[in-house]
Each structure stands twice: as C-alpha cells, then as structure tokens.
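[1] sharing a model that was predicted from the sequence below.
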Amino acid sequence: MAMEVVKHGEEEEFAIKPQASLPQLDTSSWPLLLKNYDKRNPLKRDIKSYISSGVINLDKPSNPSSHEVVAWVKRMLRVEKTGHSGTLDPKVTGCLIVCIDRATRLVKSQQSAGKEYVAVIRLHDKLPGGQVQFARALETLTGALFQRPPLISAVKRQLRIRTIHESKLIEFDNDRHLGVFWVSCEAGTYIRTLCVHLGLLLGVGGHMQELRRVRSGAMDETKGMVTLHDVLDAQWTMDNTRDESYLRKVISPLETLLTGYKRIVVKDSAVNAVCYGAKLMLPGLLRYESEIEVHDEVVLMTTKGEAIALGIAQMSTVEMSTCDHGVVAKVKRCIMERDLYPRRWGLGPLASEKKKLKADGKLDKYGRPNEATPAKWVSEYKDFGAVEGATAAAASAPATPLKAVETTTVTTSVAVTPANNEDDGESKKRKKHEGETPDEKAERKRRKAEKKAAKAAKKASKSGGGEEDDDSE
C-alpha cells in the first residue's frame, strides 16, 4: 500500500495542471522578420555583410545639407554607395535614414512613406483669441491641401496636393508670438508652406522658425537614433580595437525598414529564381501572413528571416490556402543579391522529362515538338513561357516535313532567279533563328559583334603594317 501511495503521489506531482495564462514561445533568438514586431534583434551576419546591408537612423545636424551628411557617412564607413530616405533642408534637424550599399534598393519605398514633424511657428502679431484660436486654425488645416513649394526650394514651383493626416498643438505663447505643434503628413509636404498658410488663416501672418523631423517611414526618434559622432567613433573602435559591437549598435539591418509590410515566406529552392525576377508561384510558397489582399505590397523573405524582394500580391490569403497552382506575387524591387542561394529551377518532374526528350531527339533544341515527339506530350504539355509569335509559327508548321517536289528537267531546277535565291536565304535565316530566347539572341548578337570587331582590327593592323612598309621604303 505504501508503494502504491508513493507512485500515486509521483503521478500527481508530474501531472499537467490547468493554468490561467497561455504558454508563450520564446522568440528571442528568432530572425528579425519572423519575430513579433516588438521583439526585434538584428540578424547574425558577419560584420562586412552587416554593414553592406544596413541602415542608420541618423540625427541630422543643422546647417549641412542631406547630401553632404550622406557623403560624410560614405567616407567614414568606406562603402561604395549610400542613399537617404528624403531630403531635409540644411537648417532642419532630425530623422534621416541613411541606407548603405544593398539597402539603397529600399530608398524609394522609404521616400514615399509618411513623415512626422515638430515645428516652431512665429506669428507676426498677437492673436485676440489666444491658444484656442490657434488650435482651431491648426485643426482646420488637415486633410488634402493645395501647396506650392517655397521660393528657396530646389524643385519646380507648381501647385500640388498634399495630405495632412493629423496635427496637435504642443505649446503656445501669445506674448512672444510663438507656437509649437506636431504634424503627421504624407511625403512631400512642405511644413514651411503650412506655417505661411496658418498665418494667413489667422489673419496675422507667420513663418516657420524651426523644424525637426521626428519620424520617417519605419524609423523614429525612439528607435536607436545616432549622431555623426557615433558613426565615426564606431568605425574608429572597429579599426583600432576590432570591437564590432559599437558598429552593430549604430547600424541596423535593412529588415527593420520592412516591419510594416505583410510577410510571405519562400522556400529555399525558390529564392534564387525570385532574385532573378521570376514570379513567386504557389509551389514555392512556405508560409504567409493573414489578411493579405490582392495588389497589397508584401515582403518576400527566406526561412532565416532575410528579405528577398518587395512584391505585389496576386492572391489573397484565402486564395493561397485554397488554390493548388497560380502566381502568388510578382517582384516589384529585388533586394537580395543573385546566386546567394543555389539555382534550383528546372529540376521538377516535367522539366526533367523535357530535358530527356530533348536529349533523345524527340524535341528540337528549343523544346518544340517534331515528328518524333510522343502524342501524349503534344496533347498535355503547354509552354507558358513561350513567345506568342514563336508558338504560333511552331503550331502552324506541319508535323511531317513536306516532300521535295521532283524536278522533271535539269534546266528547270537550275533556272532560279537571284530574287528567289535571296528569298530562300532570308527564309532559311529566319527559320534558323526562329524561337530563340532573348538571352540566346543577345548572345548571338554579341558573338557577331566580336567577330566583326576582330575582323576590323585585323584589317586595320594589315593596312597599318602596309603603310609602315611604304614609309620605310
């Protein structure tokens, strides 16, 4: 009985007990795009790759232009390319996203993202209504507004429509004629023009005194903003002490800019095909996020959390879960370098069978059917990647070659006009190059140009040698 009691007690000790809280996964070691948005860590790349695919959330100082600042960062880090996510005027400070090398492919997507500013406006006179009047006028100037760029702007001064999403009064001093407000707007909005319009609406006039950008796209002041001194110190530490921790803190991986996009996880075998610009088909899909709609902008990513490309969804989440074939997304902007993953296309059962038929002579070198092609292949196979003209020409061609017409007399066969000869030559040439892919055509043209150049060089060298001989005589 005692043993039974002990066993019973042990069973009770290890039994699963009900809990009030749900079990949670530990995502601390997961890659960037696979984790929750609030628990993101940089990818574990080597320092060279980390820098070349990184972005810096830079606090731009007053006075130098955005292009100067970006050029300084390029010189500090000794990299090939740098770019920024939207120009700030020389006197404006705040968030400037500096993209390095491969991350420059994301510059356009960040330039069109929303921005947030904190501005100081100086009014030209005291307001009779005080802070209430100013707040009401600021609230009026929201939504779609007509704007013309300021006189000091470098762009063409034409009327354009810009949207102010939200604005908020922070502080107002009626005696000193100063107001501080926060504004969230679309890319390309001129806060200087907004301040002028605010002064006109209040009836006293006004101009912008000071401006700071607090958010640009996915980056804001709270997300690891660094100064130019930080960048310089981090590179100095790396060069002199081989300590890369400071540099990893200053630079963030490019995936931090893509956290707002819906995610589609791609199989490793399909990654390189997408890098070469191929559409993502359903067999290459591994996982996908919920609530994706057709024509949504999505990020295609690997199982390790690396961004492959920005794409446009061609299927909704419901269609992805119910269909067995079709195009999931087409590539808008490729981010990953080619051949980082192995080439895995052309290894499926259908492609392997096609290669075997070509090797056996049952298909021509372009993969088109001939007289030896099995009837089952002709009836079942459809080449979706074939050029329309080449397909039509191949379809109109007879299955069996026409028998040559026997000539009755020798004179008839010989009596061919030069025009007919030219036509035959053209048709032979056309038939020879019929159905070739654009890459094959480009390669043929290149070889032809090389031959022509070699021939011209040989001719020039001969003529040059002849002239030298004449001079020597």
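    Nice, I can see it.
[2] rest of the way, CA atoms for contacts and neighbours
    Fine.
[3] my guess is residue 208 meets residue 119, correct?
    Yes - counting by CA atoms under 8 Å, residue 119 is a contact partner of residue 208 at 7.2 Å.
[4] so between those two, which is more surrounded?
    Legend: neighbour count by other CA atoms under 10 Å for residue 208 and residue 119, higher for residue 119 (23 against 19).
[5] on that earlier part again, which residues are in contact with both of residue 208 and residue 119?
    Residues within reach of residue 208 and of residue 119 at once, by CA atoms under 8 Å, 6 or more residues apart in numbering, are residue 191.
[6] tell me which element residue 298 is part of?
    Assigned by DSSP states H and E, residue 298 belongs to strand 297-301.
[7] now the helix or strand just after that strand: how far from the chain's centre is it?
    Sequence-wise, the next helix or strand downstream of strand 297-301 (DSSP H and E) is strand 307-313. Taking CA atoms, centre = their mean, to the nearest Å, the mean C-alpha location of strand 307-313 is offset from the chain mean by 7 Å.
[8] following strand 307-313, which helix or strand comes up?
    Scanning forward in sequence from strand 307-313 by DSSP H and E, the next helix or strand is helix 317-322.
[9] can you list contacts of the next helix or strand after that next one?
    Using DSSP H and E, the helix or strand that follows helix 317-322 in sequence is strand 327-334. Under the contact criterion CA under 8 Å, 6+ apart, strand 327-334 has outside partners 105, 274-275, 277-282, 285, 308-315, 320.
[10] comparison target below:
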Amino acid sequence: GFSGKKRRKKEKRVIPDEDIADIQHTEEFFIKPESRIPQLDTSQWPLLLKNFDKLNVMTAHYTPLASGANPLKREISDYVRSGFINLDKPSNPSSHEVVAWIRRILRVEKTGHSGTLDPKVTGCLIVCIERATRLVKSQQSAGKEYVGIVRLHNAIESEAQLARAIETLTGALFQRPPLIAAVKRQLRVRTIYESKLVEYDPERRLGIFWVSCEAGTYIRTLCVHLGLLLGVGGQMQELRRVRSGILGEKDNMVTMHDVLDAQWQYDNNKDDSYLRRVILPLEKLLTSHKRLVMKDSAVNAICYGAKIMLPGVLRYEDGIELNQEIVVITTKGEAICLAIALMTTAVISTCDHGIVAKIKRVIMERDTYPRKWGLGPKVS
C-alpha cells in the first residue's frame, strides 16, 4: 500500500551507509505486474484540456471526426478571429479609440472589450476579437481590481486614520456615477470585496490603495467618499486596473506597440509566432469554469442550439451545481458554448438520459463540425 511506498523511499535515502550486497538482498529490482493502467499526466496540457484525466468519465466510446482543431494549433486567421488580447491600455485615449485602433491594426470586423476604462486610466483591458466577442458580456460583469492614488485636500492626523477609512468602505456601497460618466446618473449599489491602504505620503497628502470590487464600481466616487469620511475632502489622482476577471497584469499583458509589431512581423516576414504570443485563444478566459466534454457528433447540434443531453457527454467535472455557469468543450479542447447546468455531478453520474444543461451563449461557429443529427436512434 501507500505506507509501504513511503517506507521504501526512506530505506533508499539511507543507502550510502549500507553495503552493496545488503542492498541487493533487501531491495527487489523489478517492475511488479500491476492491474491499473498508468495515468496520463495532463497537468501541463494547455487551456481547457488541463487535468482532463481528473474528470469523471461518462463513456470512453466516441467516433473522432477530423474537423476542428486544438485552440493553439488553429490556422493563424482562425486563431486571430477566435482570440483576445490582454492589453495594457495607455493613458489618454478612450477605451473605444484603443479598441478601434486594434481593429484597424489586425484588420478584423468586430471587437469588444471587458468594460470601459476612463481616458486617463491605464491597465488591464481585455480586447476580444471577432468570435471571442461572444464572451464580452461575461467579461464586463466580472470582478475587477484596481490600484489608485487618492489626494486629500487637507492634512489628517495619521496614516492609520486613512487606512481605517478605506477598511470602512467595504461591502455594499451606494454610488452615484460621477459627472463625467457616460451612463445614467442614478443612485446604485456596488460591492467592494476587499481594500487596503498600500502607502501614505503625509507631505503631499497622497495615499496609494488597492481595491477588489464588483464590475461598475466608480473608484472616482470612492475617493470622494473617502474624503468625506475623513472630513477633509478628497479626489482621485491616478488609477490603474490590475485585474479584470481572471486575467491580471502578470498574465501575458501586452502594449499597443506589441500588437503593431506582431502584425508587422506577420505581414512582412510571414512569421506568425509573435501574433500567437500577443493574442491568446478565447478558451483561456474560461479556464475557471467547470467543464463538460462532448462527443464530436454532438458538437454541431449544440452550435445549432440543441439542448445538451446526457448521451452526448463523454466526461464531466466534479462539483457541478444546479444553475451554475459551465463551459462545454470538444475533445480537442475547443469551447462550444457557455451553458447553465440543470443537473449536479451526482445526478449526471447516476442517470443515463435527460438534459444536462441549457445553452447560455454559443461560442463556436456553426458547421465547424459536420451535421450528425437525425441519422436514426443508434449513432455514436
């Protein structure tokens, strides 16, 4: 058993002291017959196929079809059209302008982004291209993190006072969008999950703080509230978004120049390796979702809006809850759609028919895979 393994390891560690004859006597050097098949190690597999051997197997039988491709191995034109860029937005142009420039650089029809940043604000802007724009809605409503600088109009007694004030402003807060906002200025509630003071400079009365908040929180309003809370007045001096959804500053963030250079490299030297580095497949945005793996023959039916039924499922993840948002993938690791689970993991494992999930948003193009429905009751 397991403890035996451990003991054997310990014996191996002590080896240098012993005589070689003793070693031969104690250790048996041969591969013992085992009943179980050795496991694939998929912890290093890309994107949605990572650790797929940990998924529960519904059935292992399906007919592979030659259509589709692994997200990282797509043709470069498809790769760009179903990718996104984690862009470091420069200060001064508006988010809309930046996205329009990228559209022009890459010569694509359609782009979207993960929630507007004010012109002066820098940082994480996820730009989705063509097919990936289908994920924009979920990106916009994902949580965000910021690092900001607040300027206080008068001196305060101590740094601790500001730290306390920032701690106070967590949880659900009332906010009215600032005057310059592009939305209707109604009072609304936004949640701040966590915040902390990083540093305070009493000379210049500037405080650096970090906030993790719900989408649509105005940090500008937050800074004004901080000033009111301290009784000295305050305003936002500078702001940077350090995380949007599951992607932060460290996750392959690129500048506008990088995008321009990558496209130039491809146009002039026919070298797409830079483009493939700058643009990531949309599957990367879905790595935190629970997964369902479908048979190749069921894929196109789902693209046409069929419900996700149990006979089409190959593998499913642990811990799927009712009404949870999950991602449905092919055997090659492409995202087919986002879906709402109608069965828990326990129910999936005990049933043999029924609707597993209903589609929320189809991501894959229709007819990427051939049509395989209506061919009679017994088609795998």
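    That came through fine. On a predicted model such as this, the values are computed, not experimentally measured, just so you know.
[11] can you pull the TM-score for these?
    The TM-score (TM-score structural alignment, normalised by the length of the second structure) is 0.85; 335 aligned residues with a CA RMSD of 2.1 Å.
[12] give me the PyMOL select line for the contacts of strand 327-334 of the first structure, limited to the buried ones.
    Those of the contacts of strand 327-334 of the first structure that count as buried under 16 or more other CA atoms under 10 Å are selected in PyMOL with:
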select buried, resi 105+274+275+279+280+281+282+285+308+309+310+311+312+313+314+315+320
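[13] just to revisit the earlier point, quick one: the residues in the second structure that the strand holding residue 298 of the first structure pairs up with.
    Aligned using TM-score structural alignment, strand 297-301 of the first structure spans residues 325-329 in the second structure.
[14] how about stretch 66-84 of the first structure?
    Using TM-score structural alignment, stretch 66-84 of the first structure pairs with 95-113 in the second structure.
[15] the second structure: which residue goes with residue 239 of the first structure?
    Aligned counterpart of residue 239 of the first structure in the second structure: residue 267 (TM-score structural alignment).
[16] what do you get for residue 43 of the first structure?
    Alignment note: residue 43 of the first structure maps to residue 72 in the second structure; criterion TM-score structural alignment.
[17] show me what the helix or strand residue 97 of the first structure falls within is packed against.
    Using DSSP H and E, the element containing residue 97 of the first structure is strand 93-100. The contact analysis (3 or more CA pairs under 8 Å, 6 or more residues apart in numbering; DSSP states H and E) places strand 93-100 of the first structure against strand 54-60, helix 66-77, strand 82-84, strand 206-216, strand 219-220.
[18] which one of these is the most hemmed in?
    Greatest average neighbour count among those goes to strand 54-60 (a mean of 26), per mean count of other CA atoms under 10 Å.
[19] what angle do it and helix 66-77 make?
    On the basis of axes from the mean of the first three to the mean of the last three CA atoms, to 10 degrees, strand 54-60 of the first structure is oriented at 130 degrees to helix 66-77.
[20] what residues sit buried inside stretch 169-180 of the second structure?
    Residues of stretch 169-180 of the second structure classed as buried: 169, 170, 175, 176, 177 (neighbour count, 16+ other CA under 10 Å).
[21] tell me the SS of the counterpart of residue 374 of the second structure in the first structure?
    Mapped onto the first structure by TM-score structural alignment, residue 374 of the second structure lines up with residue 346. Following DSSP: H, G, I helix; E, B strand; the rest coil, residue 346 of the first structure is assigned to coil.
[22] what about the closest residue to residue 346 of the first structure other than its chain neighbours, neighbour count?
    Excluding its sequence neighbours, the residue lying closest to residue 346 of the first structure (CA to CA, 6 or more residues apart in numbering) is residue 352, at 7.0 Å. For residue 352 of the first structure, the neighbour count with other CA under 10 Å is 12.
[23] pretty sure residue 352 of the first structure is in a helix, no?
    Yes - with three-state DSSP as the criterion, residue 352 of the first structure is located in a helix.
[24] that one touches residue 359, doesn't it?
    No - using CA under 8 Å, residue 352 of the first structure is not in contact with residue 359, being 10.6 Å away.
[25] and residue 56 of the first structure, how far is that from residue 80 of the first structure?
    According to CA to CA, to the nearest Å, residue 56 of the first structure and residue 80 of the first structure sit 15 Å apart.
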